[in-house]
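[1] turn this into a structure:
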Amino acid sequence: MSATDLVTTELTITGRITTASNATFLGTIGDVDVVYKPRAGESPLWDFPAGTLAHREVAAYLVSQALGWGVVPRTWLRDGPLGEGMVQLWQERDPDRSAVDVVASDDVPTAGWKHVLEGHDENGRLATLVHEESPVLRRMAVFDVIVNNADRKGDHILAMTDGHRHGVDHGLTFHRDHKLRTVLWGWLGEALTTEELDAIGRVSEGLRGDLGRDLADLLSAQEVAALAARCSRLHSAGRFPAPAGEMPAVPWPLF
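    Here you go, the predicted model:
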């Protein structure tokens, strides 16, 4: 289906995702399955301007495209049965795979996984948060730093059957202040690769051209400037940052 058809063809609601904190619906556009989040269904937040979450989701997709990694599924704004909202192509995840997990601390996998933190489960037993050690998930961690993702939960990472990992739910992004909360801290302090630095450079360059003009319709001028500053700092530092500030470093709940 063409980009024009995805905007103009009728969007039909087929179900609702009741676990989401904002109104989130399953739908179809022709024979294409989508997720639809109307702006009218966004819950008010104390630290993000009202009615802006859909715009932030689209902005996250544009930055993902500039990076060239396909982190975020195709996302756009359009009208729907409940008014304007964010629409995203539905992704069928692999039900037998998870990129993030909580395991008993005496059973932490030693190969192919990164240790994030340790705590106690509801029964008082030691448990450890782990995530995959893979290039595709590492790219998502870079993306989260750039967009200042305040809500990278484990369930916001979709493990696909082909090995790709999609990130979803990017309404809490692009704040001017530091808000990074993520379960993907396994590469803390590690040097960025040449590929990762080049991708960050593409975003910086894009902000001086088409990407910057497109984001100006979705974010405030201060938020776009803060995005440019984060790219510059991350590129100059050349390594994954550590948690900073007084806010928790991970979202809650973790999943």
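[2] contacts, neighbours, all on C-alpha from now
    Noted.
[3] can you map out the helices along the stretch 1-150 of the chain?
    Under the criterion DSSP state H, counting those that start in this stretch, the stretch 1-150 of the chain contains helices at 3-8, 53-67, 135-147.
[4] the second one - contacts with which helices or strands?
    Helices and strands touching helix 53-67, by 3 or more C-alpha pairs under 8 Å, 6 or more residues apart in numbering; DSSP states H and E, are strand 75-78, strand 85-89, helix 135-147, helix 194-207, helix 210-216.
[5] recalculate using a threshold of 10 Å.
    strand 32-38, strand 75-78, strand 85-89, helix 135-147, strand 165-167, helix 194-207, helix 210-216 (3 or more C-alpha pairs under 10 Å, 6 or more residues apart in numbering; DSSP states H and E).
[6] for those, which one sits closest to residue 174?
    Between residue 174 and those, the shortest separation by C-alpha to C-alpha is 5.2 Å, and it involves helix 135-147.
[7] next, the buried residues of the top helix by length along the chain.
    The residue-count maximum for a helix in the chain (DSSP state H) belongs to helix 221-237. For helix 221-237, a neighbour-count test (16 or more other C-alpha atoms under 10 Å) marks 223-224, 226-228, 230-232, 234-235 as buried.
[8] do the same with stretch 76-90
    Within stretch 76-90, the residues that count as buried by 16+ other C-alpha under 10 Å are 76-80, 84-90.
[9] and for stretch 101-119?
    Neighbour-count burial for stretch 101-119 [16+ other C-alpha under 10 Å]: 101-105, 108, 113-116.
[10] quick one: that stretch to chain centroid distance?
    A distance of 23 Å separates the centroid of the chain from that of stretch 101-119, by C-alpha atoms, centre = their mean, to the nearest Å.
[11] quick one: the longest helix of the chain to helix 53-67, angle?
    Angle of helix 221-237 versus helix 53-67, following axes from the mean of the first three to the mean of the last three C-alpha atoms, to 10 degrees, is 30 degrees.
[12] helices or strands up against helix 221-237?
    helix 135-147, helix 194-207, helix 210-216.
[13] and this one, so I can compare the two:
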Amino acid sequence: MPAPERIPPGGLTGTELITLLTKGELTVRGQVRDASNAVLFCTVAYEGEERSCVYKPVAGEQPLWDFPDGTLAGREVAAYEISEVTGWGLVPPTVLRDGPYGEGMCQLWIDPPSGPSADGEPPLLALVEDEDPGDGWKAVVRAEVDEGRTALLVHADDPRLRRLAVLDAVINNADRKGGHLLPAPDGRLYGIDHGVTFNADDKLRTLLWGWAGEPLTTEAVEALDRLELALEPGTALVTRLAELITAAEIDALRGRVEGLRSAGLHPGPSGAWPAIPWPPV
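    Predicted structure coming up:
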């Protein structure tokens, strides 16, 4: 079944944005200094169009003992490719390209909401004192906030977050933090920082456990059906992924999609890996 049509961010079509990010001239404007790897804020310009973007050169990546294969940049692009097949558009347009410091990931910058509408944007995460999360919220875990005092970490019962929880289960996201959730001015929600994904071993670590054990929505099942077809051997998606992640990771990806579709449920923590990222935000 075809993916639903979406309007991409930035006033250009999805294809035009990918062309801009791939062929445009990158100019470094600054650096995100609190990141563990090199993250450069840039502009990219092509045929009269210019947008802000993030450029993460492979040369600036720190090695990870538990992700010894491939690159953070390759996995970030793979996450975008999978997101596009679902039809949800949860990852900003992302490409792998050469830049001022060599090959790296280049991703469209998402501006935060501003003005009166931003003030009314409901929070996605919260800490509550009660045992029950309350209407409109899903409980994640009880956490210590001060010495001797705990609070319940909750996330919004938001369909945008629920889609992202499914995507994270598919790509085996080991680091879904609150700071990786970007509401956009048009009301959409994006997830970023997908460098530690696609491991062949179960690494799912997220703040979005609120639906664990609940049935998948109809739209999630349809998205998984699209992914199953797109991940059959020899497809264009598999050929593209082979340039970004390993064959073992592609096989594991295919197995996770089939497993989720068969179970029909949101997964829960495996117990073999810390379930909550640290720091959570």
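[14] superposed, what's their TM-score?
    Once superposed, the chains reach a TM-score of 0.94 (TM-score structural alignment, normalised by the length of structure 1), with 255 aligned residues with a C-alpha RMSD of 1.8 Å.
[15] quick revisit: in a markdown table: the helices and strands packed on helix 221-237 of structure 1, plus distance to residue 44 of structure 1 and mean neighbour count.
    Formatted as a markdown table, these follow (distance: least, C-alpha to C-alpha, whole Å; neighbours: other C-alpha atoms under 10 Å):
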| stretch | distance to residue 44 of structure 1 | mean neighbour count |
| --- | --- | --- |
| helix 135-147 | 21 | 22 |
| helix 194-207 | 29 | 18 |
| helix 210-216 | 22 | 16 |
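[16] so which of the ones you listed comes closest to residue 95 of structure 1?
    If we rank those by C-alpha to C-alpha, the stretch that ends up nearest is helix 135-147, at 17.5 Å.
[17] re earlier: which residues of structure 2 does the longest helix of structure 1 align to?
    The aligned range for helix 221-237 of structure 1 in structure 2 is 247-263, by TM-score structural alignment.
[18] also stretch 68-78 of structure 1?
    Using TM-score structural alignment, stretch 68-78 of structure 1 lines up with residues 87-97 of structure 2.
[19] what is the end-to-end distance of that stretch?
    End-to-end distance for stretch 87-97 of structure 2, by C-alpha to C-alpha, to the nearest Å: 24 Å.
[20] pull the distance from it to the chain's centre.
    How far stretch 87-97 of structure 2 lies from its chain's middle: 9 Å, per C-alpha atoms, centre = their mean.
[21] again, but for stretch 121-128 of structure 1
    Worked out by C-alpha atoms, centre = their mean, stretch 121-128 of structure 1 lies 28 Å from the chain centre.
[22] same deal with stretch 149-158 of structure 2?
    21 Å.
[23] same check on stretch 249-263 of structure 2?
    Stretch 249-263 of structure 2 has its C-alpha centroid displaced from the chain centroid by 17 Å (C-alpha atoms, centre = their mean).
[24] just stretch 42-50 of structure 1 next, same as before
    Taking C-alpha atoms, centre = their mean, the mean C-alpha location of stretch 42-50 of structure 1 is offset from the chain mean by 18 Å.
[25] may I see the buried residues of it?
    Buried residues in stretch 42-50 of structure 1 (16+ other C-alpha under 10 Å): residue 42.
[26] then stretch 108-121 of structure 2?
    The neighbour-count check on stretch 108-121 of structure 2 (16+ other C-alpha under 10 Å) flags 108-110, 113 as buried.
[27] what's the end-to-end length of it?
    Terminal residues of stretch 108-121 of structure 2 are spaced 22 Å apart (C-alpha to C-alpha).
[28] residue 260 of structure 2 against residue 217, yeah?
    No. With contact defined as C-alpha atoms under 10 Å, residue 260 of structure 2 does not reach residue 217; the gap is 11.8 Å.
[29] go through the buried residues of stretch 108-121 of structure 2 and say which is closest to residue 186 of structure 2.
    Distances from residue 186 of structure 2 to the buried residues of stretch 108-121 of structure 2, taken by C-alpha to C-alpha, are shortest for residue 113, at 7.9 Å.
[30] how about the contacts made by that closest one?
    Counting by C-alpha atoms under 10 Å, 6 or more residues apart in numbering, residue 113 of structure 2 makes contact with 119, 121, 182-187.
[31] quick one: it and residue 275 of structure 2, what's the gap?
    30 Å.
[32] who touches both of residue 260 and residue 217 of structure 2?
    166, 266.
[33] give the buried residues for stretch 62-69 of structure 1.
    Residues of stretch 62-69 of structure 1 classed as buried: 62-67, 69 (neighbour count, 16+ other C-alpha under 10 Å).
[34] next one: stretch 188-203 of structure 2
    Applying a neighbour-count criterion of 16+ other C-alpha under 10 Å, one finds 189-200, 202-203 buried in stretch 188-203 of structure 2.
[35] what does stretch 39-50 of structure 2 give?
    Buried residues in stretch 39-50 of structure 2, defined by neighbour count with 16+ other C-alpha under 10 Å: 39-45, 50.
[36] residue 211 of structure 2: which of those residues is nearest?
    Using C-alpha to C-alpha, those come closest to residue 211 of structure 2 at residue 39, 32.2 Å.
[37] which residue is the nearest non-sequential neighbour of the alignment partner in structure 1 of that closest one?
    In structure 1, residue 39 of structure 2 lines up with residue 24, judged by TM-score structural alignment. Of all residues not flanking residue 24 of structure 1 in the chain, residue 37 sits nearest, at 4.8 Å (C-alpha to C-alpha, 6 or more residues apart in numbering).
[38] can you pull the contacts of the one you found?
    22-26, 53-54, 57, 77, 80, 82-88.
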